[in-house]
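[1] build me a structure from this.
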Amino acid sequence: MKIATYNVNGVNGRLPVLLRWLNESAPDIACLQELKAPQEKFPLQAIEDAGYNVIWHGQKSWNGVAILSKRGMPQEVRRTLPGDPEDVHSRYMEAEIDNVLIGCLYLPNGNPAPGPKLDYKMGWFRRLTDHAKGLLTQDKPVILTGDFNVMPTELDVYKPEKWVNDALFLPEVREAFSNLVAQGWTDAIRTLYPDEKIYTFWDYFRDAYGRNAGLRIDHFLLSPQVSGRLKAAGVDRHVRGWEKSSDHAPVWIELADK
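    This next block holds a predicted model:
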């Protein structure tokens, strides 16, 4: 089973890129973030024509997540992160596909920091950590994937000294990610490539992609019930170089059959 995550940075504006990548990479499951489209404007027909069943949670102009599947219709479990009924941002969706529970997430950016946006990010992180702890007690294969908006270590960022005051690299943000992983999750990319510089995002400015001045902020976290099935993982870096592409590249893992 091949599972991918991709922050598309606007599903309608980047639709040709998304469809090209789906055709080339052919993941069994794809989690998308930053749809930037209201529920009724999601390009359902184009996604279905590409061979995918899909559930999505849209939001006008911002956020938005979706789960695509070639292995039947995703069985939706939830479309909000518990813990704050007043949070209406479309940032989390959870579904079961082929006996694997998939959580697709778009964690808040948090900038400018300090300030209300960082406070919201840290609160969201605490809610995610609480929910993830509960998922681990269910004794089933669980995957949390998406844009976490955090570089866990200095290896995950080009010139880390330039990011010390950024909400994606603040000590408390990195500690929150570390505490989440310490519950018993496996960071798929780092498990297979413990010492390599691997990036998933390159800014549009200053030729960041051409200089490989990137960040690793899109992650796969695997529960113990599925981590032993991890066969391969990677980043489709070349997609970032396509015309009118997102500033993120797709990230993927491959799992052995049970």
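[2] contacts, neighbours, all on C-alpha from now
    Fine.
[3] burial count for Tyr204?
    12 (other CA atoms under 10 Å).
[4] just checking, it touches His248?
    No - contact criterion CA atoms under 8 Å: Tyr204 and His248 do not qualify, at 10.0 Å.
[5] helices along this protein, start to end?
    15-25, 44-49, 116-136, 171-181, 188-192, 224-227 (DSSP state H).
[6] I'd like those helices as CSV, with mean neighbour count and distance to Cys31 appended.
    Output for those, formatted as CSV (neighbours: other CA atoms under 10 Å; distance: least, CA to CA, whole Å):
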stretch, mean neighbour count, distance to Cys31
helix 15-25, 16, 11
helix 44-49, 13, 13
helix 116-136, 17, 17
helix 171-181, 17, 20
helix 188-192, 17, 16
helix 224-227, 18, 17
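[7] same list (the ones you listed) but as a markdown table, adding distance to Glu154.
    Output for the helices of the chain, formatted as a markdown table (distance: least, CA to CA, whole Å):
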| stretch | distance to Glu154 |
| --- | --- |
| helix 15-25 | 29 |
| helix 44-49 | 37 |
| helix 116-136 | 20 |
| helix 171-181 | 10 |
| helix 188-192 | 13 |
| helix 224-227 | 24 |
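[8] to check against the first, give me the structure of this:
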Amino acid sequence: MKIATFNVNGINGRLAVLLRWLEEARPDVVCLQELKAADARFPIRAVEQAGYGALWHGQKSWNGVAILARGREPVLIRRGLPGETEDRQARYIEAAVEGMVIACLYLPNGNPAPGPKFTYKQRWFARLVAHAAELKALDVPVVLAGDYNVMPTELDVYRPERWTDDALFRPEVRAAFHALTAQGWTDALRTLHPDERLYTFWDYVRRAFERDAGLRLDHLLLSPSLAPRLVAAGVDRAVRGWDKASDHAPAWIELTPARSRRPRRKSE
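    Reported below is the predicted structural model:
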């Protein structure tokens, strides 16, 4: 099974990019972030014509997350991250797909830091860590996929010395990510690419993509029962170079029930 995460940076404005990638990559499950569309504006007809069932949690002009499943309908578990009932930002959706729990998340950016946006990011991250612990305790296969807006290590950022005070790289945020993985979640891309500078985001300015001045912001974390089934992981970086592309590229993993195969590495 191939599972991907893709910050589309506006699903309607970049629908052609999304549909082309779905046709070429044929992922079984996709987590989308930054829909930037109210629920009624989600392009469900085009997604269904591409062969996918979908669930989404939209918000006008900002945020928004969705889960797509090829040839099947994902079953909704929850919309919204628990912990703050007054939080109305559309940043989390959770569904059951083929015996797995798929959690799609879009963690706040948090800039400028310090400040109210950074405080909100810290609270949101703490809520995610708490909910992830509850999911792990269920002892079911779980994937936590999405745009975490954090570079966990210096290997995940071009010229890390320039990002020291940024909300994406501050020690508090990196510590929160490591607290999450310390629960027993496996960072799939880093596990199969331990020494590579593997990026998923390149800014639109200063020819960042052409210079490969990127960041690894998009992560797929696997629960303990899924980690042995990880056989491949990569980034479809060529998508970032398409016309009218998002500033993110899709990141993906492949899982298999068989445990006899040795993991292979792949980066496109």
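[9] ok, which of the helices of structure 1 comes nearest Leu81 of structure 1?
    helix 116-136 (7.0 Å; CA to CA).
[10] residue range in structure 2 corresponding to that closest one, please.
    With TM-score structural alignment applied, helix 116-136 of structure 1 matches the range 116-136 in structure 2.
[11] how close does the matching stretch sit to structure 1?
    On superposition with structure 1, the mean distance recorded for stretch 116-136 of structure 2 (mean CA distance after the TM-score superposition for structure 1) is 0.2 Å.
[12] which residues does that stretch contact?
    Identification of contacts with stretch 116-136 of structure 2 by CA atoms under 8 Å, 6 or more residues apart in numbering yields 81-83, 107-112, 142, 167, 172-173, 176, 179-180, 183, 223.
[13] which stretches of the stretch 51-200 of structure 1 form strands?
    Secondary structure of the stretch 51-200 of structure 1 (DSSP state E, counting those that start in this stretch): strands at 53-57, 65-69, 75-78, 92-97, 100-106, 142-147, 186-187.
[14] could those go into TSV alongside distance to Gly13 of structure 1 and mean neighbour count?
    Rendered in TSV, the data for those read as follows (distance: least, CA to CA, whole Å; neighbours: other CA atoms under 10 Å):
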stretch	distance to Gly13 of structure 1	mean neighbour count
strand 53-57	17	21
strand 65-69	15	26
strand 75-78	26	14
strand 92-97	22	22
strand 100-106	19	24
strand 142-147	19	26
strand 186-187	31	20
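[15] between those strands, which one is closest to Leu155 of structure 1.
    strand 186-187 (13.9 Å).
[16] and the closest one, what does it pack against?
    strand 218-222 (3 or more CA pairs under 8 Å, 6 or more residues apart in numbering; DSSP states H and E).
[17] tilt between the strand it packs on and helix 171-181?
    30 degrees (axes from the mean of the first three to the mean of the last three CA atoms, to 10 degrees).
[18] quick one: strand 218-222 of structure 1 to structure 2 mean distance?
    Mean for strand 218-222 of structure 1 is 0.2 Å (mean CA distance after the TM-score superposition for structure 1).
[19] which residues touch that strand?
    So strand 218-222 of structure 1 is contacted by 5-6, 141-149, 181, 185-189, 200-201, 251, 253 (CA under 8 Å, 6+ apart).
[20] one more pass at 7 Å, please.
    Contacts made with strand 218-222 of structure 1 from outside it, assessed by CA atoms under 7 Å, 6 or more residues apart in numbering, are listed as Val142, Ile143, Leu144, Thr145, Gly146, Asp147, Phe148, Trp185, Thr186, Asp187, Ala188, Thr200.
[21] from Tyr106 of structure 1, how far out is Lys121 of structure 1?
    Noted for Lys121 of structure 1: a distance of 11 Å to Tyr106 of structure 1, by CA to CA, to the nearest Å.
[22] same question, Pro43 of structure 1
    Relative to Tyr106 of structure 1, and taking CA to CA, Pro43 of structure 1 is found at 20 Å.
[23] same thing with Gly64 of structure 1?
    Gly64 of structure 1 is 8 Å from Tyr106 of structure 1, by CA to CA.
[24] give me the common contacts of the two.
    Gln33, Arg91.
[25] ok, Gly99 of structure 2 - how many residues close by?
    9.
[26] now it. Nearest residue, chain neighbours left out?
    Pro141 (7.5 Å; CA to CA, 6 or more residues apart in numbering).
[27] just checking, the one you found touches Leu226?
    Yes - look at Pro141 of structure 2 against Leu226 with CA atoms under 7 Å: they come within range, at 5.7 Å.
[28] residue contacts, Tyr6 of structure 1?
    Cys31, Leu32, Gln33, Ala249, Pro250, Val251.
[29] let's see that with 10 Å instead.
    Counting by CA atoms under 10 Å, 6 or more residues apart in numbering, Tyr6 of structure 1 touches 18, 30-34, 66, 145-147, 200, 218, 235-236, 246, 248-252.
[30] Ala208 of structure 2 maps to what in structure 1?
    Using TM-score structural alignment, Ala208 of structure 2 sits opposite Ala208 in structure 1.
[31] tell me how many other residues surround that match.
    Ala208 of structure 1: 15 surrounding residues under other CA under 10 Å.
[32] just checking, it touches Trp202?
    Yes - shown here, Ala208 of structure 1 and Trp202 form a contact pair, counting by CA atoms under 10 Å, at 5.5 Å.
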